[in-house]
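> After the sequence you'll find the predicted model.
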Amino acid sequence: MSTITWIEIGALADIPRRGARCITTPMGRVAVFRTAADEVFAIDDRCPHRGGPLSQGIVHGAQVTCPLHNWVFSLETGQAQGADEGAVRTYPMRTQDGRLFIDASTLLAATAA
């Protein structure tokens, strides 16, 4: 069983509501999303369909629509919605005192995969 190691990646205020910012990791870019309800999610920034930058997509509820071909992904599970198939990796996030933290152990596990 792995231990969660939280690393700080920025402030909640740095991400507009219904927007995203990216962090660069050894395995690629991770998009960090903020919903209208101030929920925060992190997923791979690459759509499995055609590699579109999900961070540039439209956030609606707890979902994001890829800007290239309108595939919709759950920010909670990473699963494609509707008739589309596929998934993106998700990363545990937490917010504390307005600061954002991501689980570094999950990032490292993704690098090893």
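That came in fine, so what should we check first?

> only C-alpha atoms for contact and neighbour calcs from this point on.
Noted.

> Asp84 and Asn70, how far apart?
10 Å (CA to CA, to the nearest Å).

> and what of Arg89?
Applying CA to CA, the value for Arg89 to Asn70 is 18 Å.

> Looking at those two, which one has more neighbours?
Arg89 (17 against 13; other CA atoms under 10 Å).

> In contact with Asp44: list those residues for me.
When contacts are counted by CA atoms under 8 Å, 6 or more residues apart in numbering, Asp44 touches 28-31, 54, 88-90.

> ok, and here's another one to check against it:
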Amino acid sequence: MTAIRSPKSLAGATPTTLGAVTDLTPGEGRAYVIGGLQLAVFLLSDGTVRAMDAVCPHKGGPLADGQIDGGVVMCPLHQYAFSFDTGACTSEGVGAAQTYAARIVNGMVMVDI
């Protein structure tokens, strides 16, 4: 069974500004590299942002290029779906992607790394 990871919280995390929310397209992801960490950031249709590892734990697919379906993003390589809330894959035997707390502050995307 795959361990479920919760978003990294404010405790022990460093708030990092990625850029303006206007750089994101609703319903799509965008990849960022911060200090060697690859993040996939998504602007959802409800106006919230979500962040997780940009690399699929299955075969290294680019999660930022995945299709959003409700509360998950589907890896474009093998169609595995990963929860925005927990990073868990909806399929048995596939590892979880680390998720990160994300928010919009004064029009800027902030992620706790």
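In hand now; what should we look at? Owing to the predicted nature of the structure, the values given are computational and were not obtained by experimental measurement.

> Go through the contacts of Asp44 of structure 1 and name the one nearest Thr5 of structure 1.
Nearest to Thr5 of structure 1 among the contacts of Asp44 of structure 1 is Thr90, at 15.7 Å by CA to CA.

> In structure 2, what residue spans correspond to helices?
Assigned by DSSP state H, structure 2 shows no helices.

> before we move on, back to that, keep only those of the contacts of Asp44 of structure 1 that are in strands.
Mapping the contacts of Asp44 of structure 1 onto strands (DSSP state E) picks out 28-31, 90.

> Next one: the residue of structure 1 positioned farthest from its centre relative to Glu85 of structure 1, how far apart?
Distance from the C-alpha centroid of structure 1, by CA atoms, centre = their mean, peaks at Met1 (23.1 Å). Using CA to CA, Met1 of structure 1 is found at 30 Å from Glu85 of structure 1.

> Asp85 of structure 2 maps to what in structure 1?
Under the alignment (TM-score structural alignment), Asp85 of structure 2 pairs with Glu76 of structure 1.

> meant to ask about Ala51 of structure 2
Under the alignment by TM-score structural alignment, Ala51 of structure 2 pairs with Ala42 in structure 1.

> Same check on Gly29 of structure 2?
So, by TM-score structural alignment, Gly29 of structure 2 is matched to Ala20.

> which non-adjacent residue is nearest that match?
Using CA to CA, 6 or more residues apart in numbering and skipping the chain neighbours, the partner closest in space to Ala20 of structure 1 is Phe33 (4.3 Å).

> Can you tell me what the one you found aligns to in structure 2?
Aligned by TM-score structural alignment, Phe33 of structure 1 pairs with Phe42 of structure 2.

> Now do the contacts for the closest residue to Tyr80 of structure 2 other than its chain neighbours.
Ranked by CA to CA, 6+ apart and with sequence neighbours excluded, the top spatial neighbour of Tyr80 of structure 2 is Met74, at 5.4 Å. Contact analysis of Met74 of structure 2 by CA under 8 Å, 6+ apart lists 63, 66-68, 80-82.
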